[in-house]
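Enquirer: sharing a sequence plus its predicted fold:
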Amino acid sequence: MRVVVAGATGRIGSRTVARSRNHGVEVTPVSRGEGADVITGRGLTEALRGTAVKMDSRLIAAFDDLATTVFDQITEEDKVATRWRLGGHHTGRFLDCPPTGRYASFTTTTVDRL
């Protein structure tokens, strides 16, 4: 599985990249220094091509036991539909929300074009 980490050269993102690689995960770091900018979109198409998971390092900082569960994946022609859940305990500040210590999760379906 290949994972893209946005904010990969920051304090948290760099640790996320290192930890993921230590667990045998193929990581594509995304940052302006790596040639991809999440604000302008420059270089993102290439960085995201063929990835299974796209992770924002702000989530890693706010949910220390963050986990992704993939339920289903269906392919048709050049598209892949994935039904998945992301969840963890809210232990750090996320956006404008102070930590609550509560478990939070969401289940969604994404469609990616290969």
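Expert: It's in. Residues are numbered from 1 along each chain as shown.
Enquirer: make it CA atoms for all contacts and neighbour counts henceforth
Expert: OK.
Enquirer: doesn't residue 18 belong to a helix?
Expert: Yes - looking at residue 18 with DSSP: H, G, I helix; E, B strand; the rest coil, it is inside a helix.
Enquirer: and for it, the neighbour number?
Expert: For residue 18, the neighbour count with other Cα atoms under 10 Å is 13.
Enquirer: ok, now which ones touch the residue nearest in space to the middle of the chain?
Expert: For the chain, residue 55 is the residue whose C-alpha lies nearest the centre (Cα atoms, centre = their mean; 1.0 Å). For residue 55, the contact set (Cα atoms under 8 Å, 6 or more residues apart in numbering) comprises 3-6.
Enquirer: residue 6 now?
Expert: Residue 6 neighbours (Cα under 8 Å, 6+ apart): 13, 29-31, 38, 54-57.
Enquirer: wait, which of these is closest to residue 63?
Expert: Nearest to residue 63 among the contacts of residue 6, counting by Cα to Cα, is residue 57 at 10.0 Å.
Enquirer: ranges for the helices of the chain?
Expert: 11-22, 44-48, 57-62 (DSSP state H).
Enquirer: figure out how far the longest one is from the centre of its chain.
Expert: So that's helix 11-22. Mean-position distance between helix 11-22 and its chain equals 12 Å (Cα atoms, centre = their mean, to the nearest Å).
Enquirer: for comparison:
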Amino acid sequence: MRIVVIGGTGLIGGKLVEKLTARGHEAVPAAPSTGVDTLTGEGLAEVLKGAQVVVDVSNSPSFEDTAVLEFFTTSTRNLLAAEAGAGVGHHVALSVVGAERLPDSGYMRAKVAQEALIKDSGVPYSILRATQFFEFLDGIAATSTDGSAVRLSGSLFQPVAAEDVAATLTDVVLAAPANGTVELGGPESHGLADLVREHLGRKGDPREVVADDAAGYFGAVIDDQSLRPGENPRLGDLTYDKWAAR
């Protein structure tokens, strides 16, 4: 089966291409570096020829509110239109658990808008909503640093390893279109501030992590339910300890 992976040179995309290829499929990474630009539409018609499935794991280069909304809506419209023209039978997209619960976050609003376009497109689809990746812990700390301190909510979240995201995506891609949403979380819940504190401590980072619920998460106030999946989610295999040991 020919499967085109938009964002196929990135963290998740690269792992997904490897896993699909190992299963005997023709997995084609598509990104600006390979001549495919979903914002302009450049290269889309060519790369989608003969594709049965398209997976969109691309991400906005900017998280500024207007820019991130423009990226996800424009690229998704262009991609879905090209898929309809090419007769693609399954659109798979990676999104974020709890996006609709954080309207104060421009990034989450953009992901909700992307999901709505997919659902209204008429192209059979599956959406995988994942929780935050362990690989993002350094970035979360960086954006929450205030002087020598890192201020983060103490609310619970349920992060997952990128490896488990790619593995679950592989299963979703190779299954029939769900025409719905699948949620994925890590095997354990952690306090956000607690896990970042542990993570920085393992690396010898001297910054103090302060639990401050007013600090929010990328512009949104969160609680214990904001970033965790609902009932009966799929769960990754790697705990933080196992991931960190790698």
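Expert: Now that the structure is in, tell me what you want to look at. None of these values were measured; they are calculated from a predicted model.
Enquirer: quick check: TM-score for this pair?
Expert: Put the two chains on top of each other and the TM-score (TM-score structural alignment, normalised by the length of structure 1) is 0.62; 88 aligned residues with a Cα RMSD of 2.9 Å.
Enquirer: picking that back up, which of the contacts of residue 55 of structure 1 sit farthest apart?
Expert: 3 and 6 (9.8 Å).
Enquirer: which residues are in contact with each of the two?
Expert: Here residue 3 of structure 1 and residue 6 share the contacting residues 54-55, scored by Cα under 8 Å, 6+ apart.
Enquirer: can you tell me what residue 91 of structure 1 aligns to in structure 2?
Expert: Under the alignment by TM-score structural alignment, residue 91 of structure 1 pairs with residue 185 in structure 2.
Enquirer: over to residue 75 of structure 1?
Expert: By TM-score structural alignment, residue 75 of structure 1 lines up with nothing at all.
Enquirer: wait, what's in contact with the residue nearest to residue 75 of structure 1 when sequence neighbours are not counted?
Expert: Distances taken as Cα to Cα, 6 or more residues apart in numbering place residue 81 nearest to residue 75 of structure 1, at 6.3 Å, with adjacent residues excluded. By Cα under 8 Å, 6+ apart, the contact list for residue 81 of structure 1 reads 72-75, 109-112.
Enquirer: let me have the residues you listed in TSV, adding distance to residue 63 of structure 1 and neighbour count as columns.
Expert: TSV is the format used below for the contacts of residue 81 of structure 1 (distance: Cα to Cα, whole Å; neighbours: other Cα atoms under 10 Å):
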residue	distance to residue 63 of structure 1	neighbour count
72	24	10
73	25	13
74	28	10
75	30	13
109	21	13
110	21	10
111	25	13
112	25	15
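Enquirer: which ones among the residues you listed map onto strands?
Expert: 72-75, 109-112 (DSSP state E).
Enquirer: which one of these is nearest residue 47 of structure 1?
Expert: Closest approach to residue 47 of structure 1 among those (Cα to Cα): residue 112, at 13.3 Å.
Enquirer: number of residues surrounding the equivalent of residue 2 of structure 2 over in structure 1?
Expert: In structure 1, the residue matched to residue 2 of structure 2 (TM-score structural alignment) is residue 2. When neighbours are counted by other Cα under 10 Å, residue 2 of structure 1 registers 15.
Enquirer: look up how far residue 14 of structure 1 lies from residue 2 of structure 1.
Expert: Using Cα to Cα, to the nearest Å, residue 2 of structure 1 is found at 16 Å from residue 14 of structure 1.
Enquirer: show where stretch 139-151 of structure 2 falls in structure 1, residue numbers please.
Expert: Stretch 139-151 of structure 2 corresponds to no residues in structure 1, going by TM-score structural alignment.
Enquirer: what residues sit buried inside that stretch?
Expert: Across stretch 139-151 of structure 2, burial judged by 16 or more other Cα atoms under 10 Å covers 140-141, 144-145, 150-151.
Enquirer: my guess is residue 14 of structure 1 meets residue 8, correct?
Expert: Yes - counting by Cα atoms under 8 Å, residue 14 of structure 1 does reach residue 8; the two are 5.0 Å apart.
Enquirer: of these two, which one has the most company?
Expert: Set residue 14 of structure 1 next to residue 8 and count neighbours by other Cα under 10 Å: residue 8 wins out with 25 against 17.
Enquirer: which helices and strands does the longest helix seen in structure 2 pack with?
Expert: Counting by DSSP H, the longest helix found in structure 2 is helix 65-86. Under the contact definition 3 or more Cα pairs under 8 Å, 6 or more residues apart in numbering; DSSP states H and E, helix 65-86 of structure 2 sits against helix 44-47, helix 106-120.
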